[in-house]
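[1] give me coordinates for this.
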Amino acid sequence: MTTSIPILPNIIENLGSGIIIIDKSDNITFINSIAEKLLGLKSKDVLFKPTNHIFSEKIILDILSSVKKTEEALNYKIAITKPKRRNLTLNVAPIFDSSEKYNGTVIMLINSFREKPIKFQLLKQNQKATIGTLTSWVAHEVRNPLTSMNLHLDLLKEEINENSQNTSKEIVELIETLEQEVERLNNNLNEFLNFGVISSSKKKLYNLNEVVKSIIELVQPEAEMARVDVVLKLDESIPKILIDVAQMRLMILNLIKNSIQAMPDGGKLEIKTEKKNNKVNLKIKDNGFGIPKEDLKNIFDFLYTKKKDGTGLGLTISKKIVKEHEGDIFAKSQVNKGSIFTVSLPII
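    Now for the predicted structure:
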């Protein structure tokens, strides 16, 4: 007999931030204890009531209205005066149902006086344990049904192929949509699980150029479909460095995919390696839509994303991998001109 663990409420409480969830009618459906303390109220007094019962500041109501209208996340620093004056970081993101229709909004309130610069962070002393527990739970409770769904979809496709003359076009399209959604969920799940298990204990001396070349072989078809020209400027004289090859592949793949996705109308992707000041540097440059200045400082933060289908984990994972290798990663970007991601790794 399996005992169900109420893990989600525990994690929401341990985030160290105020969490409020409102439905599509702008009524409050959830508020955690930290939000209660920050706003000086009790959940029993505000649950299932309109948001103006907890927020009197017009700017906050305008932000909530904007997120609902545009279905895009927003991040602001605000000041509230009740129950006392506080500076808060307000992160607001839309919630979508299984049909990808707007279904509500989640609000995260971070006490700016206590926070380290805008981080979606778990309480430091509990972070590794909480993520490890959550990863194990997700791996079991989500991976298993997902595998089952894949198997049943394969069986259903076989049945349809055997009776293709009696199968309508609509049914075939529905099966294809299901396959795409299962694949998307599987990709998101893999990204989350990668975040929980990253470890660079399998390091060996290896040439970074070889890692880059292997990744290019993998993404070349995707780049061609996106009409993105890939240009390699690899310094063949760079020395081997101590890396976990599998994790380095994952990091570079994340960065390259991000760059390709930033060029929906096609463009140029330049990948460069060089030796500089006892470091091997990797630069990934695109001429895509760029990142706004106000978002650039947050892009490596846990769960931070402006993509509708994003998880907010890809760049967090990339940074974690680089830090495991005692390296640095940073980004420069200009809106409508493109971005440059630079990874700097030590030569041992």
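[2] only C-alpha atoms for contact and neighbour calcs from this point on.
    Noted.
[3] can you tell me how far residue 254 is from residue 308?
    17 Å (CA to CA, to the nearest Å).
[4] between the two, who's got more neighbours?
    Per other CA atoms under 10 Å, whichever of residue 254 and residue 308 has more neighbours is residue 254, with 18 against 14.
[5] so what's the residue count around the residue nearest to the more buried one when sequence neighbours are not counted?
    Excluding its sequence neighbours, the residue lying closest to residue 254 (CA to CA, 6 or more residues apart in numbering) is residue 314, at 6.0 Å. For residue 314, the count of nearby residues is 28 (other CA under 10 Å).
[6] can you check residue 21 too?
    Residue 21: 23 neighbours (other CA under 10 Å).
[7] next: the one 10 residues further on.
    By the other CA under 10 Å criterion, the neighbourhood of residue 31 contains 22 residues.
[8] surely it and residue 12 touch.
    No - counting by CA atoms under 8 Å, residue 31 sits too far from residue 12 to count as a contact (9.8 Å).
[9] mutual contacts of these two, please.
    residue 19 (CA atoms under 8 Å, 6 or more residues apart in numbering).
[10] all helices of the stretch 51-200 of the chain, in order?
    58-70, 127-141, 143-162, 169-197 (DSSP state H, counting those that start in this stretch).
[11] strands of the protein, residue ranges please.
    Using DSSP state E, the strands of the chain run over 18-23, 28-31, 74-80, 86-96, 102-111, 204-206, 228-233, 241-243, 267-276, 279-286, 328-334, 338-346.
[12] among the helices of the stretch 51-200 of the chain, which is nearest residue 332?
    Residue 332 lies closest to helix 169-197 among these, at 23.8 Å (CA to CA).
[13] buried residues in the closest one?
    175, 179, 182, 186, 188-189, 191-196 (16 or more other CA atoms under 10 Å).
[14] and that helix, what does it pack against?
    Contact here means 3 or more CA pairs under 8 Å, 6 or more residues apart in numbering; DSSP states H and E; on that basis helix 169-197 packs against helix 127-141, helix 143-162, helix 314-324.
[15] any idea which of the ones you listed is most buried?
    Mean neighbour count (mean count of other CA atoms under 10 Å) peaks for helix 314-324 among the helices and strands packed on helix 169-197, with a mean of 21.
[16] contacts for that one?
    By CA under 8 Å, 6+ apart, helix 314-324 touches 191, 194-195, 198-200, 247-248, 250-252, 254-255, 299-303, 328-329, 343, 345.
[17] buried ones from these, can you make that a ChimeraX selection?
    Buried residues among those (16+ other CA under 10 Å), as a ChimeraX selection:
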select :191,194,195,200,247,248,250,251,252,254,255,299,300,301,302,303,328,329,343,345
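[18] here is the second sequence; please produce its structure so I can put it next to the first one:
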Amino acid sequence: MWTQKLSWKLKVWPRTVAMIVMLVCACLLTNYYCGRLNSTVYAHFFYLPIVIASIWWRRKGVAVAGFLSVMLLLGHFMLDSKGNITSDLVKVLMFLTVSVVVAELSEMAWRTEHEREVCHKKHEELLAEVVEEGNRTLVLSMEQLMFGMAITNIDGTIQFVNKAWATLHHMPKENFLGKHLGAFSEKEKLAEQISRLLEDTLKTGLRECEILDYGKSGKEFAVSVTSKLLRNDAEAPLGFMVSLCDITEQKHVEKKTKKINAELENFAHTVSHDLKGPLTAIGVAASTLDHLVNRHGTAKNRGEIHEMSNILGRNIDKASDLVDNILDLAKVGQVPKNAKPVNVSDVVSEILKEKAMVIAEKEIELKVDKNLGKISANPTHVYQLFSNLVDNAIAHNDNREPEIKILRLEEESPEIHRYLVRDNGASIPQESLDKIFDPFHSESSDGTGLGLSIVSRIVAQYDGDIRYFYDGGCCFEFTLRDINDS
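    Purely as a prediction, here's the structure:
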């Protein structure tokens, strides 16, 4: 309050002193003209304090004009001036007129400015209320989040943490405020991870990673961290918003899944070995039987035995393919390993060479993009993926002029690769569309029903998606994301 009074005094006193000086000068001029020169006062100087007073004090400033008018008339009569009284009366009238006009204009200007200030003040108060309410809503929302949230300044000092953050670390919120993001634990490893995280965020604007965090007891747990760089309106770095999500349970599930996948692969290898042994023996026996019949059989029974031998051979091949596909299906359920840059054009070219005989036999026209790009993946997975889709296109294309297209489609992200494998055969029946990627589902009795299931699982392992649609031909469009082997 005292500062406002002091400010008002500093603003008013200089004006008052200046006005007193000007009025004293006016008195001296009046005395000089009327008393010594005995003539009409040269009063043009009077307009200066009159106008200034009307501007400074608005309508109250008219009092200055009144004071000077009275002083002018009193000087004329009391000092026995021989000047023309009419001239002084005209001057008085002009003083009052100028003072009133300037005072009214100043009053109007002051009211306009005052209303503008009042409106501006109300706008600021309303804006402050909105901001305050928004801040309360934001804080309340952050407090109710299921994952930990912290906001720091640009050097990593914590300004706010929500309830979930404190609960995650089994410490009260006050233990974090004012401390560096990585300093509330004695573990040097955490401080190093946090420092590296903030440095990367400052460079890229957004950073996601997994780190080992520590609670009050020092027990470590895995968390997924997302760090976002906060900027002001001028795009200058302001601080960081960091979120934590406990993924300990997820890591346990992943560990169990790896164990199950390893057991499944071992089981598949065992089944493959145990089944392929008898199948191989049956195949050898069938071949021997066929050879013996050719040498010793009679003309009457030779044809029947040949037919039975052929049936036996076909079913052995089919059973062997089924075992191989089951083994492939077990393998692709695991996380991709041994990823490296794979030239997709080379893989597709190899697949088409392997199937050249059946392609030539069915007179299939091939249309393959010259550049199918490179993808960071396990080469075997890329081979299995395209091989099964090409097999499917060959097997189910009933068009008289069969055609297969393998195309690379445009994708915005360089880490994602989109492809299309299309044939011009008949559409898959509507009732089967929900089952085409299920294991052992096949539209014909010749297939194992595992090809598209293997394709679907490979795509899923590379964080991609696959869809079937019909545009006059059967189309399988899918995406694959580059895998970082580390």
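[19] tm score of chain vs chain?
    A TM-score of 0.56 describes the superposed chains when it is computed by TM-score structural alignment, normalised by the length of structure 1; 221 aligned residues with a CA RMSD of 2.9 Å.
[20] still on that earlier bit, can you find the partner of the residue nearest to residue 254 of structure 1 in structure 2?
    Using TM-score structural alignment, the equivalent of residue 314 of structure 1 in structure 2 is residue 451.
[21] what's the separation between its match and residue 270 of structure 2?
    21 Å.
[22] over to residue 71 of structure 2?
    125 Å.
[23] again, but for residue 482 of structure 2
    Following CA to CA, the distance that separates residue 482 of structure 2 from residue 270 of structure 2 is 32 Å.
[24] and if you look at residue 454 of structure 2?
    In terms of CA to CA, residue 454 of structure 2 sits 20 Å off from residue 270 of structure 2.
[25] next one: residue 388 of structure 2
    In terms of CA to CA, residue 388 of structure 2 sits 24 Å off from residue 270 of structure 2.
[26] try residue 123 of structure 2
    78 Å.
[27] ok, residue 397 of structure 2 next?
    On the measure of CA to CA, residue 397 of structure 2 and residue 270 of structure 2 end up 36 Å apart.
[28] spatially nearest residue to the alignment partner in structure 2 of residue 259 of structure 1, not counting backbone neighbours?
    Counting by TM-score structural alignment, residue 259 of structure 1 lines up with residue 393 in structure 2. Leaving aside its sequence neighbours, residue 393 of structure 2 sits nearest to residue 423 (CA to CA, 6+ apart; 5.7 Å).
[29] residue 285 of structure 1 now?
    Going by CA to CA, 6+ apart, residue 285 of structure 1 has residue 340 as its nearest residue, at 4.3 Å.
[30] does the one you found touch residue 329 like I think?
    No - the pair residue 340 of structure 1 / residue 329 is not scored as a contact, 10.6 Å apart, by CA under 8 Å.
[31] burial measure for residue 113 of structure 2, as a count.
    Residue 113 of structure 2 - counted by other CA under 10 Å - has 12 other residues nearby.
[32] which residues in structure 1 does the helix or strand encompassing it match up with?
    For residue 113 of structure 2, the host element (DSSP states H and E) is helix 85-143. Under TM-score structural alignment, helix 85-143 of structure 2 corresponds to no residues of structure 1.
[33] report the distance from that helix to the chain centre.
    45 Å (CA atoms, centre = their mean, to the nearest Å).
[34] tell me the helices and strands packed up against it.
    By 3+ CA pairs under 8 Å, 6+ apart, helix 85-143 of structure 2 packs against helix 47-57, helix 62-78.
[35] got the contact list for residue 142 of structure 1?
    No contacts exist for residue 142 of structure 1 under CA under 8 Å, 6+ apart.
[36] as a quick check, tell me the outermost residue of structure 1.
    Most distant residue from the mean C-alpha position of structure 1: residue 165, 42.7 Å away (CA atoms, centre = their mean).
[37] who's in contact with it?
    No contacts exist for residue 165 of structure 1 under CA under 8 Å, 6+ apart.
[38] how many residues are close by residue 306 of structure 1?
    Based on other CA under 10 Å, the number of other residues close to residue 306 of structure 1 is 16.
[39] would you mind measuring from it to residue 29 of structure 1?
    Distance from residue 306 of structure 1 to residue 29 of structure 1, by CA to CA: 24 Å.
[40] likewise for residue 133 of structure 1?
    In terms of CA to CA, residue 133 of structure 1 sits 26 Å off from residue 29 of structure 1.
[41] just residue 290 of structure 1 next, same as before
    Distance from residue 290 of structure 1 to residue 29 of structure 1, by CA to CA: 36 Å.
[42] who has more neighbours, these two?
    Ranked by neighbour count (other CA under 10 Å), residue 290 of structure 1 and residue 29 place residue 290 first, with 20 against 17.
[43] picking up where we left off before, so what corresponds to the residue nearest to residue 393 of structure 2 in structure 1?
    So residue 423 of structure 2 corresponds to residue 286, using TM-score structural alignment.
[44] could you list every residue that touches its match?
    259-260, 262-263, 267-270, 338-340.
[45] ok, and the most crowded of those?
    Top of the contacts of residue 286 of structure 1 by neighbour count (other CA under 10 Å): residue 259, with 28 neighbours.
[46] shouldn't that one be in contact with residue 269?
    Yes - using CA under 8 Å, residue 259 of structure 1 is in contact with residue 269, at 7.2 Å.
[47] overlap in contacts of the two?
    With CA under 8 Å, 6+ apart as the test, residue 259 of structure 1 and residue 269 both reach 284-286.
[48] and which of those is nearest residue 242 of structure 1?
    For these, the nearest to residue 242 of structure 1 is residue 284 (20.5 Å; CA to CA).
[49] grab the nearest non-local neighbour of that closest one.
    Residue 284 of structure 1 sits nearest to residue 271 (CA to CA, 6+ apart), 4.7 Å away.
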